[in-house]
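A.B. asks: No sequence on hand, only this structure:
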C-alpha cells in the first residue's frame, strides 16, 4: 500500500481519493463514497468531507480489486 504525502495536517476524503489516484475525478470520488465503496481505517465511511489525518488508511473496492493508500 502506498503512502501519499499531504502538505497540511488534514485532508478531506474526496480530495485524498483524487490525490492518491484512487478516483479519476471528483465526481467518481463522490460516487464511490456515496455507494459505500470507501473505507477509512477498516470502516465504511459515506462522508466525502471526512477529515483524514496522517496515518489513516483509505481503501476502495474497485472492479479490479481492493486498492488503498495511507495518508502520510
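C.D. replies: Sure, I can see it. Note that the structure is a prediction, hence the values are computed from the model and not measured.
A.B. asks: going forward, measure contacts between C-alpha atoms and count neighbours the same way
C.D. replies: Noted.
A.B. asks: Buried residues in the lengthiest helix in the chain, which are they?
C.D. replies: Counting residues, the longest helix found in the chain (DSSP state H) is helix 26-34. Within helix 26-34, the residues that count as buried by 16 or more other Cα atoms under 10 Å are 29-33.
A.B. asks: cool, and stretch 10-28?
C.D. replies: Residues of stretch 10-28 classed as buried by neighbour count (16+ other Cα under 10 Å): 11, 13-20, 22-23.
A.B. asks: Included below, for side-by-side comparison, is a second structure:
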C-alpha cells in the first residue's frame, strides 16, 4: 500500500515516523522494531531510530507499505490553525 505522509516541520526521525504511522505504539519500541524488521529509506536499509527523514524521502516497510514523505504547504498549516 502506498501512502503520503505530510509533516509540519523540517524533518521527522525514523522512530517518530514509526509511531506516527501506528507501526509501533510507543517511542521505546523503535529500537526493538528496527532490530527485528527491515526498513528501506530511499532504497537503502536503515536501522537508526534517530535517522532524520526529510520531505521527498520514501520509506518502504515490507508487509506494511510504502510511504512518501511530504511537507505540508503553508496554506495547509494555516487551515489547521483555524
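C.D. replies: Arrived safely, thanks for sending. These numbers come from a predicted model, not from an experiment.
A.B. asks: Which of the three states applies to residue 15 of structure 1?
C.D. replies: State at residue 15 of structure 1, reduced to three classes by DSSP: H, G, I helix; E, B strand; the rest coil: helix.
A.B. asks: so how far is residue 26 of structure 1 from it?
C.D. replies: The spacing between residue 15 of structure 1 and residue 26 of structure 1, counted by Cα to Cα, to the nearest Å, is 8 Å.
A.B. asks: Which stretches in structure 1 count as strands?
C.D. replies: For structure 1, the strands defined by DSSP state E occupy 2-4, 10-12, 38-40, 43-44, 51-53, 57-62, 65-71.
A.B. asks: before we move on, the earlier item: between the buried residues of helix 26-34 of structure 1, which sits nearest residue 66 of structure 1?
C.D. replies: Within these, distances to residue 66 of structure 1 taken as Cα to Cα reach their minimum at residue 32, with 12.5 Å.
A.B. asks: Go ahead and confirm the closest one touches residue 44.
C.D. replies: No - counting by Cα atoms under 8 Å, residue 44 is not a contact partner of residue 32 of structure 1; they are 10.9 Å apart.
A.B. asks: Let's have the buried residues of helix 26-34 of structure 1 in a markdown table, adding distance to residue 50 of structure 1.
C.D. replies: Shown next, in a markdown table, are these (distance: Cα to Cα, whole Å):
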| residue | distance to residue 50 of structure 1 |
| --- | --- |
| 29 | 13 |
| 30 | 12 |
| 31 | 15 |
| 32 | 14 |
| 33 | 10 |
